[in-house]
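S.K.: Need the 3D shape of this:
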Amino acid sequence: MGFVDLFSAASMPVLKVLIVTAHGSFLALDSIDILGQSTRKQVNNIVFYVFNPALVSSNLASTITYKNMISMWFMPVNILLTFIIGSTLGWLLLLISRPPQHIKGLIIGTCAAGNLGNIFLIILPAVCKEKASPFGDPDVCYENSITYASLSLAIGAVYLWGYVYNLVRVFVGHALKSVTVREDLAHALLPLSPSSTNTDGKLKQRCKCLRDQMTIRSFLNFVLKIVGFMIGTITPLRRLLIGTTAPLRVIQDSASLVGDAAIPMVTLIIGGNLLRGLKGSSISLPTVLGIVSVRYIFLPLCGILIVKGAVYLRFVEADPLYVFVLLLQFAVPPAMNTGTIMQLFGVGESECSVIMLWAYGLASISLSLWSTFFMWLVS
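M.R.: This next block holds a predicted model:
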């Protein structure tokens, strides 16, 4: 199969993502204001409380079985390695760039956490439908791609909210402590004003509300993922809910109907959030380029060594689509949920928008080229 055919198969799905993302940016323009900042914040809550959990649980229930869970055991390890290597490279970038304290967690998080869910759910099925696809029968490829994308989405979400959220929390906490120390020194020299007391009280109340919200969010997502795994892997539950003859199939169909809204909504929100990056921020251009280099140069190169090594050692079956997914997990842009985390803490939002603007702007080139190369490797 020639380079042009492979490049066409790889670039068309990326082009679809760009078109929907551009539509989101258009809707977020001040002159249009259909997807303004307040609207995006509300839609974000709906996506992550309702659409995303429904998407993950319904896809896991319908695609994950005990048999393919055993055969895909390396995927959680592979995703963990993307986080470990990305974090290590992010730490090195901190030592070089020396950014402000409150965005250190953002920099490491964007280096570590890739978009392991929504991009795969868009790109993989679209690649299977392309005539030049090297992955065989389109129907079989489509079914397997949904399985791989669903598991990648679930595992990536667990790592993201378990690791990146707490990483950002620690760095933001240190930044707040340094501010508090400076304020305490000032209060020691000047009388304590009622306004400063009110500000401290509001800050503590915001942190408490944030912890409560994240506890509910994490618990809900965790429970729904476990439910999805249980339905998929426990045969009696699967027969009860999955399939055209299942007596309770209406529950699964309803969850799928709600979950299907997650992908277009998240992609539109990406476009709206990217628009903020055009307004600039305090983050330096070399730091942004460093993050882009980590995600689009160093991580994919490390991924090739790791995945090809796993295939050589027979840790991974030589299924071309599965190997392609493992490779692609090292080459995706930063996770958009990182922006949601920064939004929840109320810090680094403009810096995150600039990072995402550059990362997703260059993703059209990077993803197309790496996808083409990965297809050539596995074909």
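S.K.: Every contact and neighbour count from this point should use C-alpha atoms.
M.R.: Will do.
S.K.: what about the helices in the stretch 101-250 of the chain?
M.R.: 104-112, 118-129, 138-159, 165-189, 194-233, 235-241, 249-259 (DSSP state H, counting those that start in this stretch).
S.K.: Need the residues that contact the shortest one.
M.R.: With CA atoms under 8 Å, 6 or more residues apart in numbering as the contact definition, helix 235-241 has outside contacts at 61, 230-232, 246-252.
S.K.: Please identify which of the helices of the stretch 101-250 of the chain is closest to Ser25.
M.R.: Evaluated over the helices of the stretch 101-250 of the chain, closeness to Ser25 peaks at helix 118-129, with 17.6 Å, by CA to CA.
S.K.: wait, isn't Ser364 in contact with Val14?
M.R.: Yes. The criterion here is CA atoms under 8 Å, and Ser364 meets it with Val14 at 6.1 Å.
S.K.: picking that back up, and the helices of the stretch 101-250 of the chain as JSON lines, adding mean neighbour count and distance to Ser368?
M.R.: Shown next, in JSON lines, are these (neighbours: other CA atoms under 10 Å; distance: least, CA to CA, whole Å):
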{"stretch": "helix 104-112", "mean neighbour count": "27", "distance to Ser368": "20"}
{"stretch": "helix 118-129", "mean neighbour count": "21", "distance to Ser368": "11"}
{"stretch": "helix 138-159", "mean neighbour count": "21", "distance to Ser368": "18"}
{"stretch": "helix 165-189", "mean neighbour count": "14", "distance to Ser368": "30"}
{"stretch": "helix 194-233", "mean neighbour count": "15", "distance to Ser368": "31"}
{"stretch": "helix 235-241", "mean neighbour count": "16", "distance to Ser368": "37"}
{"stretch": "helix 249-259", "mean neighbour count": "17", "distance to Ser368": "27"}
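S.K.: Determine which of the ones you listed approaches Leu377 most closely.
M.R.: Closest among the helices of the stretch 101-250 of the chain, using CA to CA: helix 118-129, at 15.6 Å.
S.K.: Report all helices and strands that that closest one contacts.
M.R.: Judged by 3 or more CA pairs under 8 Å, 6 or more residues apart in numbering; DSSP states H and E, the packing partners of helix 118-129 are helix 3-27, helix 138-159, helix 262-277.
S.K.: And the next helix or strand past the last one?
M.R.: The C-terminal neighbour of helix 262-277 among helices and strands, as given by DSSP states H and E, is helix 285-293.
S.K.: Okay, buried residues for the following helix or strand past that following helix please.
M.R.: Later in the chain than helix 285-293, the nearest helix or strand by DSSP H and E is helix 299-312. Buried positions in helix 299-312, judged by neighbour count with 16 or more other CA atoms under 10 Å: 299-304, 306-308, 310.
S.K.: Let's compare: structure for the following, please.
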Amino acid sequence: MTSIVDKEETSSISSISWDVLLTESTNEEDGFVDLFSAASMPVLKVIIVTALGSFLALDSIDILGQSTRKQVNNIVFYVFNPALVSSNLASTITYKSMISMWFMPVNILLTFIIGSALGWLLLLIARPPQHLKGLIIGTCAAGNLGHMFLIILPAVCKEKASPFGDSDVCYEYSIAYASLSMAIGAVYLWGYVYNLVRVFVGLSQNSCNNDVASIDETVTFEEDLTLTFLPSSLSSANNDGKLKVMLNVMKQQLGNFSRHINLKAVFAPSTIAALVGFVIGTVTPMRMLLIGATAPLRVVQDSASLVGDAAVPIVTLIVGGNLLRGLKGSGISVSIMFRIISVRYVFLPLCGILIVKGAIYLGFVGTDPLYVFVLLLQFAVPPAMNIGTIMQLFGVGESECSVIMLWTYGLASISLSLWSTFFMWLVS
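M.R.: This is a model prediction of the structure:
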């Protein structure tokens, strides 16, 4: 009789345990689905607006044709983007918030450095044509840290399954994080990536223009190297002469490199606007003068916000129009395209997880889930669209850039949704 009771109790306990396991697994599946829904909806909004831009750029429609895109792009570059950066920074960034978010500029810099290092390794492995090296390393180094964040982060906060708490508080902080990310990204893009691409483009142009004209200079340079590295018994120059030759060679190489650096690009309109926004937001008297419902000059801030709000939809439409050019194809190989996608959507996010987790472990970053999510997402975004603007300025690789943007932004709908879901799971 006891054994029968024990068997009945055992069977009931086992059935309860199975019910608990099934309930937990169902909850985990539902939680994953909710996170995936919250992560994918903002990406779908970007896709819809981008598709509209591609439709308007069709030859049969021709509302957003090539000439129109260039003119609108100039307005965005000189007016909309600076207004957006300065107004958002001035209204959301304060001295205290800058102190609490000090790691974000470091994190963004690491995305650029690691991306350019991976791009350099890609150049060594793939050995692309010289005129494409600047484009490849630029797309690997610079991510879309501005407009995409201003679309994705506020939209994530409004989703019911968002793990970031109250939607209003989340929205306010998301705008601050996106604004700082956009400003810092603009500074690094035009100060670092622009000059990096400029060096490779300059080397490409020099190699084409000076192959024949610089034969004598090359011979002289090789003779200098011979005098430098030959044993003393075979060289008539003494040690002092060798040292002078080496210094002259180093000076010549540094001069060639410095001629490709353009420090004026650091002061692009968006960079200047970021500096203005930082000053207004962090200097209390100026903030009281311009920011707030009772500020005497609040109309200036309101006007800048009104102009800046147009930047996000217009830039997204231009992205769609530019992607249409990629459908026509170019000379870039499939293997190079696959490697660029691997760098941006596989290796960079994995590096980002290690860096952010290490920063949390060392106490550099707090436990705010939204802030940690933004830091992780900065490693997983597609290439910056301003890379296309940079290539247009140099007049090389424009069609290849369109193809790269087409595939990277086309796959971003899958990659961003998956990585966003995983990052939400990590921080929740």
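S.K.: Make TSV from the contacts of helix 235-241 of the first structure and add distance to Asn337 of the first structure to it.
M.R.: TSV is the format used below for the contacts of helix 235-241 of the first structure (distance: CA to CA, whole Å):
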residue	distance to Asn337 of the first structure
Ala61	23
Met230	26
Ile231	26
Gly232	26
Ala246	35
Pro247	36
Leu248	33
Arg249	31
Val250	30
Ile251	27
Gln252	26
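S.K.: Return the member of those residues nearest to Thr147 of the first structure.
M.R.: For the contacts of helix 235-241 of the first structure, the closest approach to Thr147 of the first structure (CA to CA) belongs to Ala61, at 9.8 Å.
S.K.: how would you label the closest one: helix, strand or coil?
M.R.: What DSSP: H, G, I helix; E, B strand; the rest coil gives for Ala61 of the first structure is helix.
S.K.: Identify the residues contacting it.
M.R.: Ala61 of the first structure makes contacts with 227-233, 238, 242, as judged by CA under 8 Å, 6+ apart.
S.K.: circling back: can you redo the buried residues of helix 299-312 of the first structure as TSV with distance to Thr82 of the first structure?
M.R.: Shown next, in TSV, are the buried residues of helix 299-312 of the first structure (distance: CA to CA, whole Å):
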residue	distance to Thr82 of the first structure
Leu299	7
Pro300	9
Leu301	11
Cys302	9
Gly303	8
Ile304	12
Ile306	10
Val307	11
Lys308	15
Ala310	14
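S.K.: what two of those have the greatest distance between them?
M.R.: Leu299 and Ala310 (16.1 Å).
S.K.: hang on, the earlier thing: in a markdown table, list the helices of the stretch 101-250 of the first structure along with distance to Arg314 of the first structure.
M.R.: Formatted as a markdown table, the helices of the stretch 101-250 of the first structure follow (distance: least, CA to CA, whole Å):
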| stretch | distance to Arg314 of the first structure |
| --- | --- |
| helix 104-112 | 26 |
| helix 118-129 | 24 |
| helix 138-159 | 19 |
| helix 165-189 | 34 |
| helix 194-233 | 25 |
| helix 235-241 | 29 |
| helix 249-259 | 35 |
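S.K.: Map Met342 of the first structure across to the second structure for me.
M.R.: Under the alignment (TM-score structural alignment), Met342 of the first structure maps onto Met391 of the second structure.
S.K.: In this structure that match contacts Ile136, no?
M.R.: No. Under the criterion of CA under 8 Å, Met391 of the second structure is not in contact with Ile136, lying 10.9 Å apart.
S.K.: rewinding a little: minimum distance to Trp73 of the first structure: which of the helices of the stretch 101-250 of the first structure has it?
M.R.: Closest approach to Trp73 of the first structure among those (CA to CA): helix 138-159, 10.5 Å.
S.K.: just checking, Ala310 of the second structure touches Ala83?
M.R.: No. If you go by CA under 8 Å, Ala310 of the second structure and Ala83 don't touch, sitting 9.5 Å apart.
S.K.: And those two? Which one has more around it.
M.R.: Neighbour count, other CA atoms under 10 Å: between Ala310 of the second structure and Ala83, Ala83 has more, with 28 against 15.
S.K.: Just give me the match in the first structure for that one.
M.R.: For Ala83 of the second structure, the aligned position in the first structure is occupied by Ala54, per TM-score structural alignment.
S.K.: so which helix or strand takes in its match?
M.R.: Going by DSSP H and E, Ala54 of the first structure is in helix 52-63.
S.K.: now that helix and helix 194-233, what's the angle there?
M.R.: Computed by axes from the mean of the first three to the mean of the last three CA atoms, to 10 degrees, the angle separating helix 52-63 of the first structure from helix 194-233 equals 10 degrees.
S.K.: which bit of the second structure covers stretch 295-304 of the first structure?
M.R.: Under TM-score structural alignment, the alignment places stretch 295-304 of the first structure onto residues 344-353 of the second structure.
S.K.: brain fart, stretch 78-98 of the first structure
M.R.: Stretch 78-98 of the first structure covers residues 107-127 of the second structure once aligned (TM-score structural alignment).
S.K.: Nearest to Ser87 of the first structure among the contacts of Ala61 of the first structure?
M.R.: Among these, Phe229 lies closest to Ser87 of the first structure (CA to CA), at 28.4 Å.
S.K.: Quick one: map that closest one onto the second structure.
M.R.: When the second structure is aligned by TM-score structural alignment, Phe229 of the first structure is paired with Phe278.
S.K.: No further queries at this time; thank you.
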